[in-house]
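Colleague: dropping the sequence and predicted coords here.
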Amino acid sequence: MTPILFYGVPEGCSFGAIVALEWSGRPYQLGRIQMPDQVTSEAYRRLNPLGETPTFMTADGQVFSQSAAILRHIAGNPADPRLDEMLSFLTTSYFGGFSPLWQAVEGASEADKAFLIPSGRRKVARAHAQLEALLAGRDWLVGDGPTIADAYFFGIARWNEFHQAIDRSAYPAVDRLYRRLAQDPAVRFALAIEHEEPATSAGGFRGHVSLEDALARLAVPA
């Protein structure tokens, strides 16, 4: 069975896993999960009880979630403390910086927005300042080339365009990394997939699969 990544749209944090799959060159399929409706459905919760994306189904039918775990599985790398450190920062501090801004657009009252938006912008600015320090003049987050950390970074960093939280150019190293990744074929592929535009894979993509068909593979009633 071909592995399946269930990714959330629009603007899901599962974006980085699509990039990582493209970089891996191995066969995979994608399952498109609409947020917030489908991701919280009873059918999807049979794969992920938390009602979140991403979720990954391996070739032998194992199912697990959480971005860091999925990215690690895709990369198949041995333990690397520096990579683990960077992924931990990205999945907590960097991701979390945008949380108040997402809360503001997900049904918050005007009074709550008056607090959430300025708070979110401060958090995003702080996270970018921290990431600027962690980059320390390097071209990539870890090592001498792109890794799963860079893939995950871009998937979160693009949220700044949606929320208009900060001026990224105030963080030169972070801005250079973002612009470099924006030209990567795997990143461009993932963006096209999200927007349902024509997308050219490096060769591993084997098409989309519906949630119902994926559940049928596991003999789980949809």
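Modeller: In hand now; what should we look at?

Colleague: every contact and neighbour count from this point should use C-alpha atoms.
Modeller: Will do.

Colleague: roughly how far out does the helix ranked longest in the chain sit from the chain middle?
Modeller: Across the chain, the longest stretch assigned as helix under DSSP state H is helix 110-135. For helix 110-135, the separation from the chain centroid amounts to 19 Å (computed by Cα atoms, centre = their mean, to the nearest Å).

Colleague: the next helix or strand after it to helix 110-135, inter-axis angle?
Modeller: Next along the chain after helix 110-135, taking DSSP states H and E as the criterion, comes helix 148-157. Relative orientation of helix 148-157 versus helix 110-135 (axes from the mean of the first three to the mean of the last three Cα atoms, to 10 degrees): 150 degrees.

Colleague: outside of the next helix or strand after helix 148-157, which residues touch it?
Modeller: Using DSSP H and E, the helix or strand that follows helix 148-157 in sequence is helix 159-163. For helix 159-163, the surrounding residues in contact (Cα atoms under 8 Å, 6 or more residues apart in numbering) are 11, 98, 101, 166.

Colleague: one more structure, for comparison:
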Amino acid sequence: MKLYYSPGACSLSPHIVFREAGLPVEIERVDNRAKKTASGDDFLSVNPLGMVPVLKLDNGETLTEGPAIVQYLADMKPESGLMPKPGSMERYRVLEWLNYITSELHKQFTPLFKPDTPDGYKTIAKENVIKAFDRINAHLAGKPYLMGDTFTVADAYLFVVSNWARFHNIDVAQWPNLKAFQDRVKARPAVHEAMKAEGLIKAAA
């Protein structure tokens, strides 16, 4: 399988899940602006929407959208515990968090990255991010991860998206539970390896 990614983008979430599950993966960097892959291919031929992540399966099919990809990968290695068993309430809780992170964090950050977003709308989006961080911080009180003691695909997604705060003058330290969560996840060996592979941290770090 091949994962198309852009360093530090939401594609880092399935990259982390690959490594947490112990699944072999080939990664190919994408230039989001030029829509070119590292090998020189037209990325729009891979995903006409022009967005990462894209998972290319061994049979040639492609799968897009991070929350779908991480579920697919976790279900390939159910013993990893990254996704609770089908039909369980715990699984629906993880899905609940994936959807919350998608709508209340990921999509609120999106206009903050766009230079043509009106300042007034950026203010609203930033306020929405802060509200989401308030809720997440409260939920993480006394918990190492969103589901308690078990690291899941939702934690990988939250880690990646919450780290975008630093690009927008949002100091996560004001949410001590969230900050502790970020530090805890970053210290996981699989997360460290994924970030190192994407050039986000130095090899010796």
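Modeller: Yes, it's here. Note that the coordinates shown come from a computational prediction; the quantities given were computed from them, not determined experimentally.

Colleague: enumerate the positions of the longest helix of the first structure that are buried.
Modeller: In terms of neighbour count (16 or more other Cα atoms under 10 Å), helix 110-135 of the first structure has its buried residues at 113, 116-117, 119-125, 127-128, 131-132, 134.

Colleague: can you check stretch 14-33 of the second structure too?
Modeller: Within stretch 14-33 of the second structure, the residues that qualify as buried are 14-21, 27, 29-30, counting by 16+ other Cα under 10 Å.

Colleague: straight-line length of that stretch, end to end?
Modeller: With Cα to Cα, to the nearest Å applied, stretch 14-33 of the second structure spans 21 Å between its terminal residues.

Colleague: how about stretch 137-156 of the second structure?
Modeller: Terminal residues of stretch 137-156 of the second structure lie 16 Å apart, using Cα to Cα.

Colleague: which other residues reach that stretch?
Modeller: Contact with stretch 137-156 of the second structure is made by 13-14, 16-17, 70-71, 74, 81-83, 93-95, 97-98, 175-178, 181, 184-185, as judged by Cα under 8 Å, 6+ apart.

Colleague: for stretch 42-54 of the second structure, same thing?
Modeller: 3-6, 9-11, 14, 30, 32, 35-37, 62-66.

Colleague: next one: stretch 63-75 of the first structure
Modeller: Outside stretch 63-75 of the first structure, the residues within contact range by Cα under 8 Å, 6+ apart are 13-14, 16-17, 20-21, 24, 47-48, 53-57, 87-88, 91, 148.

Colleague: only whichever of those are buried, select them in PyMOL.
Modeller: Listed next is the PyMOL selection for buried residues among the contacts of stretch 63-75 of the first structure, using 16+ other Cα under 10 Å:
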select buried, resi 13+14+16+17+20+21+24+47+48+53+54+55+56+57+87+91+148
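
Colleague: coming back round to it: turn the buried residues of stretch 14-33 of the second structure into JSON lines, columns for distance to residue 198 of the second structure and secondary structure.
Modeller: Shown next, in JSON lines, are those (distance: Cα to Cα, whole Å; DSSP: H, G, I helix; E, B strand; the rest coil):
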{"residue": "14", "distance to residue 198 of the second structure": "13", "secondary structure": "helix"}
{"residue": "15", "distance to residue 198 of the second structure": "9", "secondary structure": "helix"}
{"residue": "16", "distance to residue 198 of the second structure": "11", "secondary structure": "helix"}
{"residue": "17", "distance to residue 198 of the second structure": "14", "secondary structure": "helix"}
{"residue": "18", "distance to residue 198 of the second structure": "13", "secondary structure": "helix"}
{"residue": "19", "distance to residue 198 of the second structure": "13", "secondary structure": "helix"}
{"residue": "20", "distance to residue 198 of the second structure": "16", "secondary structure": "helix"}
{"residue": "21", "distance to residue 198 of the second structure": "18", "secondary structure": "helix"}
{"residue": "27", "distance to residue 198 of the second structure": "9", "secondary structure": "strand"}
{"residue": "29", "distance to residue 198 of the second structure": "8", "secondary structure": "strand"}
{"residue": "30", "distance to residue 198 of the second structure": "11", "secondary structure": "strand"}
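
Colleague: ok so, going back, among the contacts of helix 159-163 of the first structure, which ones are buried?
Modeller: Among those, those classed as buried by 16+ other Cα under 10 Å are 11, 98, 101.

Colleague: once you drop chain neighbours, what's closest to residue 193 of the second structure?
Modeller: Distances taken as Cα to Cα, 6 or more residues apart in numbering place residue 19 nearest to residue 193 of the second structure, at 7.8 Å, with adjacent residues excluded.

Colleague: mind listing what that neighbour touches?
Modeller: Residue 19 of the second structure touches 190-191, 193-194, counting by Cα under 8 Å, 6+ apart.

Colleague: which of these map to contacts in the first structure?
Modeller: Among these, the contacts conserved in the first structure (both residues aligned by TM-score structural alignment, their matches' Cα atoms under 8 Å) are residue 190.

Colleague: Throw the contacts of residue 19 of the second structure into TSV and include secondary structure, thanks.
Modeller: As requested, those are arranged in TSV below (DSSP: H, G, I helix; E, B strand; the rest coil):
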residue	secondary structure
190	helix
191	helix
193	helix
194	helix
